[in-house]
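In: Sharing a model prediction with you, sequence too.
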Amino acid sequence: MRGLDLFFLLVLILSIVAVLWPFLFYPMILRVLPTRAEQPGRGLAPSASLLFCAYNEAAAMPDKLANLAMLKHRYPGLEIFAFDDGSSDDTAALIAAQGDLVTLVRGPGRSGKAHGMKQLAARAGGDVLIFTDANVLLDEDTIDSLLARYADPDVGGVLGSLHYMGEGESATASVGSLYWRLEERLKDEESRTGNVLGADGSIFSIRRTLYPDFPDSVLDDLTVSMAVLFAGKRLVKAKDVIARERLVAARGDEYRRKVRIAARAWHTHSYLRPQLRRMDGLDRFKYASRKIVRWFGGLFIATGALAALALALSLSPWMALVGVMIAVVLLALGLRAKGGPLAAVVDILIAYAATFQGVIKAMRGRTVTVWNPAKSR
């Protein structure tokens, strides 16, 4: 084999390893790491405030408010705050009608979730701040199970587990569900071995004294949860704290959502970089494996495909041509399919492409502050 062919083969192998790293090799490494046990403590359970932001979530509000009423009944001392980000539907009116349950803070217009959460955190009086999303429903034992983990004084933040509903409605929903099950298992292993590297907005909590200051342009879920690690405390995951959310079923909605999230995530990464560099070696390894490698997955797939094409050309131009034609046909069939393996593969490729597009967008100085609910949810 010629030197150039060896180079392309090496590039192909490294690209495959990089794409599989967050979902195969990284979990294998985590499983052999020792367990870092939590230390039980004593004393009264801390007080809590639950916060969420909403924009045009009128369709979700009846179920959300009923869910909050159930939580308040189970935990009477719970404070609940909501921020309305200039909704043009009945979201604010529905929340305001439950003034004895939820304290509503109205925004001046579209200012974004990060701005809204900061407004709510400034008003909250609980020892622990619990963050969730407007379209998420929490299981009845959520509050007690979350607060119990704060008995360990070294624990500064606690995540819950997100369970998606509507998995079988489309290939996009099925891929999203599979991805999130893998993500939840990764967080379980990260928690067992020390720290989880960042939270999503479905359900997480921190001690109020650790809540940081940050600009409105960053991803508040990542920024706030990482502040726990930067303060020298543990960020852990509670398997028995369950949040439930409906999956996005349409490819267009999911693509736009992933571009938006990735753009804000990379922008947030840039903002947090000085503090990330001061983390210990294990946490830096976790962060790079679960986040940075994944953000560039689209680039690794493209690089691997080009290396495979170059190898095929060196063997036989006709073989390369046939391979390209087969790939194009399969891609076209997958785009048209409503379900099945081909549709799932196409949705995975689309997800990687959207994530990489968002990263490139952020690298060019662009980010996203406001959001819109997915119509296909």
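Out: Perfect, thanks for sending it.
In: CA only for contacts and neighbour counts going forward, please
Out: Noted.
In: Next, the distance between the ends of stretch 34-47.
Out: End-to-end span of stretch 34-47 (CA to CA, to the nearest Å): 32 Å.
In: Put this next to the first one:
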Amino acid sequence: MVTVFWISVFLLVYSYFIYPLILKIFVKPEEIELREPECLPSVDIIIAAYNEESCIKERIENALAQDYKGALQLLVASDGSQDSTGDIIESFLEDNVKAFNFSKNRGKISVLNDLVEKSEADLLVFTDANTYFNTDAVTTLVNSFYENVGAVSGELILETEDGNQNLDGLYWRYEQFLKKCESKLGSLLGANGAIYALKRELYQTLPIDTIVDDFCIVMNVKKQGYDVLYNDNAIAKEEVAPSLDDEYGRRVRIGIGNYKALIANLWALSPAQGGMSWCYWSHKVIRWFAPHFMLLAFISNLMLIAQPFYGVIFAMQVIFYLIAWQGQKQINAGIQVKGIVAIISFFVSMNVALGQGFIRFCKGHKNGGWKRTPRGGELK
């Protein structure tokens, strides 16, 4: 039990603290060099939407306002929306807007597969219905493609309104740092689903029950031997879900998708992949099993409680989870929670959702449909 306890604790500490510290010390992210191609490639912006009547009009207008000088087209689809999303996208009569109002809800990846099949552009830019691009975002992405680059991820800035108790924005900034370092190492894992681009011929059709499509699409690019870059000058903005409760369901769903992605990308686990395999294990795989390690640490610690040293550690674990429970209880009651209590509540809630995602994955989750996550406000 001693071995189980310390291995579990070490892996948690390693993934969340030691691995980022190693990157901080030894990796210095650099500005991505931009090179405008002699012949500007054609670009299709791909948007799949479901029940997004509150923001889809502004999203399309924002996409059309890009300053890109080459051929730019927008392929947008409503996936069986139950609101007026389909009517709104069909109201755009511009020649470079291709709207598809599907009557049946099939799931995001099915729509993406369809839209890519209809595209003839050189480059595809994927984004979400609730995202806002800086006007130079597409230009910056395009100018990042040179030599062996097959895909480029932009930077997503999560905006938080006053009183928003979801710490996803704070955690996202932590993730951005890791992505920048991994990009420098040539080991970027996945992309920001709100803003990324790839060469169309590198897109591989994914199974219809795929959930974390942005991760799987870009991992397939890497699998084909192409480089993936992270350019933080290509900026998109999005509002954080207003509370942990609103975010919880999305995290359960992402958890299911993570375990599906693990099975689909077993090739990346091999040490033969070099630095990318190390980053994959350290940043993704160990964290996907963080709920398991937390449970193992708790149970093994309980079995060692007769020893004074482990009795103290167990008491600390109990206090840690009581703080998380109390913090979540206050958040659910609308009471403002800050500081270490907020961080602990977010961390535990995140891993509980991930653990629930694992349970649903083991039960054979097959649904490729999706559910809209509430947001704090409209596009700005």
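Out: Cool, got the structure. Every value quoted in this text rests on a predicted model; they were computed, and no experiment measured them.
In: Would you verify that residue 291 of the second structure is located in a helix?
Out: Yes: checked against DSSP: H, G, I helix; E, B strand; the rest coil, residue 291 of the second structure lies within a helix.
In: which residues does it contact?
Out: 351, 352, 354, 355 (CA atoms under 8 Å, 6 or more residues apart in numbering).
In: The first structure: which residue goes with that one?
Out: Aligned by TM-score structural alignment, residue 291 of the second structure pairs with residue 298 of the first structure.
In: and if you look at residue 156 of the second structure?
Out: By TM-score structural alignment, residue 156 of the second structure lines up with residue 162.
In: and the contacts of residue 291 of the second structure, which are buried?
Out: By neighbour count, with 16 or more other CA atoms under 10 Å, these hold 351, 352, 354, 355 as buried.
In: Against residue 58 of the first structure, how distant is the match of residue 291 of the second structure?
Out: Going from residue 298 of the first structure to residue 58 of the first structure by CA to CA gives 35 Å.
In: Tell me the secondary structure at the match of residue 156 of the second structure.
Out: Secondary structure state of residue 162 of the first structure, per three-state DSSP, is strand.
In: Quick check: it touching residue 244?
Out: Yes: counting by CA atoms under 8 Å, residue 244 is a contact partner of residue 162 of the first structure at 5.8 Å.
In: between those two, who's got more neighbours?
Out: residue 162 (23 against 17; other CA atoms under 10 Å).
In: How about the more buried one, nearest residue that isn't a chain neighbour?
Out: Of all residues beyond its chain neighbours, the one nearest residue 162 of the first structure is residue 243 (4.8 Å), with distances taken as CA to CA, 6 or more residues apart in numbering.
In: and that neighbour, what pairs with it in the second structure?
Out: In the second structure, residue 243 of the first structure lands on residue 236 (TM-score structural alignment).
In: what helix or strand is that match on?
Out: strand 227-239 (DSSP states H and E).
In: and that strand, what does it pack onto?
Out: The contact analysis (3 or more CA pairs under 8 Å, 6 or more residues apart in numbering; DSSP states H and E) places strand 227-239 of the second structure against strand 132-133, helix 137-142, strand 149-159, helix 168-184, strand 195-199, helix 213-223.
In: mind running it again at 7 Å?
Out: strand 132-133, helix 137-142, strand 149-159, helix 168-184 (3 or more CA pairs under 7 Å, 6 or more residues apart in numbering; DSSP states H and E).
In: with the first structure superposed, average distance for it?
Out: Its aligned residues in the first structure lie a mean 0.6 Å from strand 227-239 of the second structure after superposition (mean CA distance after the TM-score superposition for the first structure).
In: quick one: contacts of that strand?
Out: 32, 130-134, 137, 140-141, 148-160, 179-180, 183, 186, 188, 194-195, 222, 375-376 (CA atoms under 7 Å, 6 or more residues apart in numbering).
In: Equivalent analysis for stretch 304-313 of the second structure, please.
Out: Outside stretch 304-313 of the second structure, the residues that touch it by CA under 7 Å, 6+ apart are 301, 314.
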